[in-house]
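>>> no letters, just coordinates:
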């Protein structure tokens, strides 16, 4: 059973420990693909993207997305962790540290979400699947592939340490590779990586263990774990809690960031709010553009937005686990942050609100009743192809 909640909730703006790391506050800039690394290497634009929220008061910002292998990118412009990337990554971490914040590298393998047309490499998955954006079929991952990708996570974590990162976030969500293996809807394998939860979770558990064995306590390790996929027959809360408990008991991670949804099958389940179908379609050539316009509302299903919309799911994890948890989803105001602390969560993660106002945390610190200007229109989402930003900012 989980420990009882403390009598007094911690101050979200006070320093806090995350594994071996001390953050200046409990607010994390969540990973959002920046769309500004055309050569899969750090650019001045990427550095500025993360320097701004660091200067604006967050405890830690998260670089996304650092693929562990070239075929693990969702598209060819994403950083993949290799020696050539270290000098640029070091410039980035130095810039964030100069503003007083910590910095994490979100790393993982996109699996069936990878755009094989863009990367020029086959996308891996538990079995053969069709990716409508790349118009390509995935290749079933062999045990050799799984071993290679597992080792690549450990190597990527070592590169993160060399590059000056304070933490890594392992991506076990959104039906990326490890998450797709967890999903009984996607994973129909009959071997040791399919069937029972213990088999389907082998990829995630093995990756987490390999990363911990590689870096020890030199940096903090978190994992972004789907609570549920948001699709019928997909990965759900009860199984996710079992996966989380194993990660906790194994000592592989210092905290979990709880997420939901499938980038492959139901992406708006995570984001909530408006679904910008027309704007997404405009980013693609024909025939994908027409297909997105016609079928976009079935894929990009809109869900109503409300503050802390993942809290109800996350409370079940809080009741079952002792491990520090990071609450994500619709956190834009100080009162929501205080609610998360009162519910026993150790950290909160924010994304869209900080795209609109990178200095939001500094403003909340100065005036707790500060209202976020983010309207949750989600027009920022299609900008990932041209440099992620809030299009409502002049």
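Sure, I can see it. If you're wondering where the values come from, they're calculated on a predicted model, not measured in any experiment.
>>> every contact and neighbour count from this point should use C-alpha atoms.
Will do.
>>> ok, the residue lying closest to residue 122 once chain neighbours are set aside to residue 331 distance?
The shortest distance from residue 122 to any non-neighbouring residue, by CA to CA, 6 or more residues apart in numbering, is to residue 116 (5.4 Å). Using CA to CA, to the nearest Å, residue 116 is found at 34 Å from residue 331.
>>> likewise for residue 372?
For residue 372 relative to residue 331 (CA to CA), the value is 10 Å.
>>> same drill for these two, tell me which one is more crowded.
residue 331 (24 against 18; other CA atoms under 10 Å).
>>> just the strands in the stretch 151-300 of the chain please.
167-172, 220-228, 255-260 (DSSP state E, counting those that start in this stretch).
>>> return the most buried member of those.
strand 167-172 (a mean of 27; mean count of other CA atoms under 10 Å).
>>> which residues touch it?
With CA atoms under 8 Å, 6 or more residues apart in numbering as the test, strand 167-172 has contacts from 103-109, 157, 160, 178-179, 204, 208, 219-226.
>>> same question, stretch 41-54
For stretch 41-54, contacts defined as CA under 8 Å, 6+ apart pick out 29, 34, 36-37, 60-63, 78-80, 84-85, 88-89, 91-92, 95-96, 99-102, 354, 358-359.
>>> now, these that are in strands?
29, 60, 61, 62, 63, 102 (DSSP state E).
>>> and here's the other structure:
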């Protein structure tokens, strides 16, 4: 007796994420837009996300909505306070006007913060380097942890009051909560360090506070590191003290978060803004362009050591899928695949592997209307060439330099 293969999930079918119904399976992931010089919404930011929503994505995520002023990577990012409310409401209204939903990424940069720019100390689980501010972090006290949990809760309320439908809590890239999760960065000897359960305590308290505050008024999910890019990406650190978060750790954390019942989904990610950023951004490392975008001494350091900090990882479609599949098999929560999603085949591969949604970043910088193109023509492909020249533009206005004509398009045929 033969059995018919299971029908494939249509990438453009409606789908449920917590209390939300999305018009398709494509989410614009959080990528800093570089359009908030005064730490509040601008017309440019509104138009950026309006274009994404009009281009067919089901949800557009506003990046780096910091929960406190020292929690920004630099002072040109939104931090959640009453003064930001009016602009955020205009932003969500613009996204909703194009038929999409709006999400806010809530986070605290921790050791990734530029303390010189913020004019406030960077924070961490202990005293560790905070290279963007050429300083060291200030160790977060137990009392300060409670204060920060409350700040996440307040930020979540402000986001929902601003019209956001979804909240992504940033547990990746060695930002503050991720740095507590990392066995390399967290050497605390109290209840927030040591075992994996203790390292996850801060994040669990944040997630409980956020869910208690917003209830079913918003979907809540996490961006969770599977691998910091230090040591080996696979399962088992072998007791090596120099290894960061790896897949075994991520599975442990994901199971804890799932058991707590405060989140609706997980978006697996990888890489460290402190230690190995290119592990997230596979493709060409734009070392010279990054150095040119940096101030003074950091520029000099990047020129000298860029090849060690910005390593090269060859691009392949869905490059995070091998790790993410193992995480997918370990928990029952819905999952969002990030990393190298560029065409209908890569979306279908994710859905066939048990993922419920995909997240696009660089491809939508190149073509905000890519989802509509993929829906109209299943054979269409992104025009993104994975040069990563968009990465250094976060320090001015985030854009694809090929799309704007600043650099030649290698796809053009003379």
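Alright, I've got the coordinates. This structure is a prediction, so every number in the text was calculated from the model and none was measured.
>>> once they're superposed, tell me the TM-score.
Once superposed, the chains reach a TM-score of 0.97 (TM-score structural alignment, normalised by the length of structure 1), with 389 aligned residues with a CA RMSD of 0.9 Å.
>>> closest one to residue 291 of structure 1 among the strands of the stretch 151-300 of structure 1?
Closest to residue 291 of structure 1 of the strands of the stretch 151-300 of structure 1, according to CA to CA: strand 255-260, at 25.2 Å.
>>> quick one: secondary structure of the counterpart of residue 336 of structure 2 in structure 1?
Counting by TM-score structural alignment, residue 336 of structure 2 corresponds to residue 326 in structure 1. Taken by DSSP: H, G, I helix; E, B strand; the rest coil, the conformation at residue 326 of structure 1 corresponds to strand.
>>> could you tell me how many residues sit around residue 326 of structure 1?
Neighbours of residue 326 of structure 1 (other CA under 10 Å): 24.
>>> ok, residue 213 of structure 1 next?
Using other CA under 10 Å: residue 213 of structure 1 sits among 12 other residues.
>>> so how far is residue 246 of structure 1 from the residue nearest to it when sequence neighbours are not counted?
Of all residues not flanking residue 213 of structure 1 in the chain, residue 154 sits nearest, at 7.9 Å (CA to CA, 6+ apart). Applying CA to CA, the value for residue 154 of structure 1 to residue 246 of structure 1 is 19 Å.
>>> more neighbours: which of these two?
Each of residue 154 of structure 1 and residue 246 has its neighbours counted (other CA under 10 Å); residue 154 has more, 21 against 14.
>>> which residues does the more buried one contact?
So residue 154 of structure 1 contacts 207, 210, 211, 212, 213, 214, 215 (CA under 8 Å, 6+ apart).
>>> what remains of those once you look at structure 2?
Retained in structure 2 by both residues aligned by TM-score structural alignment, their matches' CA atoms under 8 Å are the following of the contacts of residue 154 of structure 1: 207, 210, 211, 214.
>>> dump these into a markdown table; add neighbour count and distance to residue 392 of structure 1 as well.
Formatted as a markdown table, those follow (neighbours: other CA atoms under 10 Å; distance: CA to CA, whole Å):
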| residue | neighbour count | distance to residue 392 of structure 1 |
| --- | --- | --- |
| 207 | 24 | 39 |
| 210 | 19 | 42 |
| 211 | 24 | 39 |
| 214 | 17 | 43 |
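>>> residue in structure 1 paired with residue 122 of structure 2?
Using TM-score structural alignment, residue 122 of structure 2 pairs with residue 123 in structure 1.
>>> skip the chain neighbours and tell me the closest residue to that match.
Spatially, and ignoring its direct neighbours in sequence, residue 123 of structure 1 is nearest to residue 138 (4.9 Å; CA to CA, 6+ apart).
>>> dump the strands of the stretch 151-300 of structure 1 to CSV, plus distance to residue 46 of structure 1.
Putting the strands of the stretch 151-300 of structure 1 into CSV (distance: least, CA to CA, whole Å) gives the following:
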stretch, distance to residue 46 of structure 1
strand 167-172, 17
strand 220-228, 22
strand 255-260, 23
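>>> of all these, which one is nearest residue 19 of structure 1?
strand 220-228 (5.2 Å).
>>> start to end distance for stretch 214-229 of structure 2?
End-to-end span of stretch 214-229 of structure 2 (CA to CA): 33 Å.
>>> what's the mean deviation for the strand or helix carrying residue 104 of structure 1 versus structure 2?
Element membership for residue 104 of structure 1 (DSSP states H and E) is strand 102-108. When structure 2 is superposed, strand 102-108 of structure 1 averages 0.4 Å from its matched positions, counting by mean CA distance after the TM-score superposition for structure 1.
>>> for the following helix or strand past that strand, buried residues please.
Sequence-wise, the next helix or strand downstream of strand 102-108 of structure 1 (DSSP H and E) is helix 116-119. By neighbour count on 16 or more other CA atoms under 10 Å, the buried set for helix 116-119 of structure 1 is 116, 117, 119.
>>> return the residue of structure 2 aligned against residue 302 of structure 1.
Per TM-score structural alignment, the equivalent position to residue 302 of structure 1 in structure 2 is residue 312.
>>> how far away from the center of its chain is stretch 203-214 of structure 2?
18 Å (CA atoms, centre = their mean, to the nearest Å).
>>> an error on my part: the question was meant for stretch 69-80 of structure 2.
That offset, for stretch 69-80 of structure 2, works out to 16 Å (CA atoms, centre = their mean).
>>> now swap in stretch 306-317 of structure 1 and tell me
Worked out by CA atoms, centre = their mean, stretch 306-317 of structure 1 lies 17 Å from the chain centre.
>>> can you tell me what sits against that stretch?
The contact list for stretch 306-317 of structure 1, computed with CA under 8 Å, 6+ apart, reads 227, 237, 241, 258-259, 327-332, 336, 343.
>>> let's go with 7 Å and repeat that
The contact list for stretch 306-317 of structure 1 (CA atoms under 7 Å, 6 or more residues apart in numbering) reads 241, 258, 328, 329, 330, 331, 336.
>>> the second one against residue 327, yeah?
Yes: taking CA atoms under 7 Å as the definition, residue 258 of structure 1 is a contact partner of residue 327 at 6.2 Å.
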